[in-house]
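Novice: No letters, just coordinates:
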């Protein structure tokens, strides 16, 4: 390997992705989307969501720029689509639809995959930030440092969701319902901001 270990880059990658992916902030949304699950099911959902998010982030880090260029898709378009999908999820949280028990045969999408894994965790912000770091990498050690930063943030995400059950027991049903509504409102605001940023980017590019 060439170069040397860059601790400043590691800190930059970790802090940037930590703020964007927001492990503490995922707890109320995770509780809202997994409220009808057992403890074992919630633990499995946390593991699946983190693995999906990690897979998406790594895939875009390696192939993202080439894929978007090949399909003539701008980063603004990716950001806008993610915002719209999050807005749909936010409406379900605000109306209580996401809390309704669903039979296994209903064929609903696994919430650990969508919307938790993506676009909530591995959303446009995290994807774009990772792609920027990768594009700025100049040596082999930079790739290693970026990988360590990504793994560190995903470990924090897993721990936050893995122990969300303890938070659920403390809050109780009424407290969880209140947190769910607040989470829905905040998620809606995040979604609208993503769409607004995408529109602003389109206008600037135009």
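Specialist: Cool, got the structure. Quantities reported herein were computed from a predicted structural model and do not represent experimental measurements. Residues are numbered from 1 along each chain as shown.
Novice: going forward, measure contacts and count neighbours with C-alpha atoms only.
Specialist: Will do.
Novice: How much space separates residue 142 from residue 155?
Specialist: Counting by CA to CA, to the nearest Å, the gap from residue 142 to residue 155 is 20 Å.
Novice: who touches the residue most central in space within the chain in this structure?
Specialist: In the chain, the residue lying closest to the centroid (CA atoms, centre = their mean) is residue 121, at 0.9 Å. Listed by CA atoms under 8 Å, 6 or more residues apart in numbering, the contact set of residue 121 reads 21, 49, 50, 53.
Novice: picking that back up, if you count what's nearby, which of residue 142 and residue 155 comes out ahead?
Specialist: residue 142 (22 against 14; other CA atoms under 10 Å).
Novice: another one to put next to it:
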């Protein structure tokens, strides 16, 4: 089972990678002109799809790595670098620009945005996939993995609530407030990414010493 500190770290990492506040303006743009009932339906579908994808990578991500022949220390270092790049994108607003581009590509009156681009890649993107595999690899036993699953599902629940409250959140925070929050989350993610890299280097050193 994960320790309290590890559980908090897992929750924070997933939360920062998804960045629910940053999804608010995109959700509003993708559901523009929809009734509250239609928005709720889109939110439900997007969260169900996202939860399914997250479970897939939590349970089968390790098997994929084993099949390819990638060690966990190597993946931690590579994942940490990827997460650090994502953090820089959040700090300099490049991530939101890419997200907006994906949202604009899907702005079609007859298009259902729940799977694309909301489910993937806006909620479950490459960075989150990497994070999930890393967290699953550090979970000790079935209880540890169950804790990561619970943390992931709690984050999906937060996304769902955020989508339902998106109009109010958008009015309350405004463009500036959402930008500031995204940058703060980027700072947290940068620190977590460095920790992943340090853990990977230490694990690689221990593995090499044991060999």
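Specialist: Looks like it came in fine. From a predicted model like this one, the values you see are computed outputs, not experimental measurements.
Novice: Fetch the TM-score of the aligned pair.
Specialist: Once superposed, chain against chain, the TM-score is 0.64 (TM-score structural alignment, normalised by the length of structure 1); 187 aligned residues with a CA RMSD of 4.1 Å.
Novice: Return a PyMOL selection command for the buried portion of the contacts of residue 121 of structure 1.
Specialist: Restricted to buried positions by 16 or more other CA atoms under 10 Å, the PyMOL selection for these reads:
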select buried, resi 21+49+50+53
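Novice: Kindly indicate which of the contacts of residue 121 of structure 1 lies nearest residue 32 of structure 1.
Specialist: Sorting those by distance to residue 32 of structure 1 puts residue 49 at the head of the list, at 14.4 Å, by CA to CA.
Novice: Work out for me the element the closest one sits within.
Specialist: Element membership for residue 49 of structure 1 (DSSP states H and E) is helix 39-70.
Novice: Which strands and helices lie in contact with the following helix or strand past that helix?
Specialist: Proceeding N to C from helix 39-70 of structure 1, the next assigned helix or strand is helix 75-95, under DSSP H and E. Where contact means 3 or more CA pairs under 8 Å, 6 or more residues apart in numbering; DSSP states H and E, helix 75-95 of structure 1 is packed against helix 124-136, helix 164-205.
Novice: Mind putting these into TSV with distance to residue 81 of structure 1 and mean neighbour count?
Specialist: As requested, the helices and strands packed on helix 75-95 of structure 1 are arranged in TSV below (distance: least, CA to CA, whole Å; neighbours: other CA atoms under 10 Å):
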stretch	distance to residue 81 of structure 1	mean neighbour count
helix 124-136	9	19
helix 164-205	8	17
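Novice: excluding its backbone neighbours, what's nearest residue 118 of structure 1?
Specialist: residue 53 (6.1 Å; CA to CA, 6 or more residues apart in numbering).
Novice: hang on, that neighbour packs against residue 122?
Specialist: Yes. Between residue 53 of structure 1 and residue 122 there is a contact under CA atoms under 8 Å: 4.8 Å.
Novice: Report the set of residues contacting both of the two.
Specialist: With CA under 8 Å, 6+ apart applied, the contact sets of residue 53 of structure 1 and residue 122 do not overlap.
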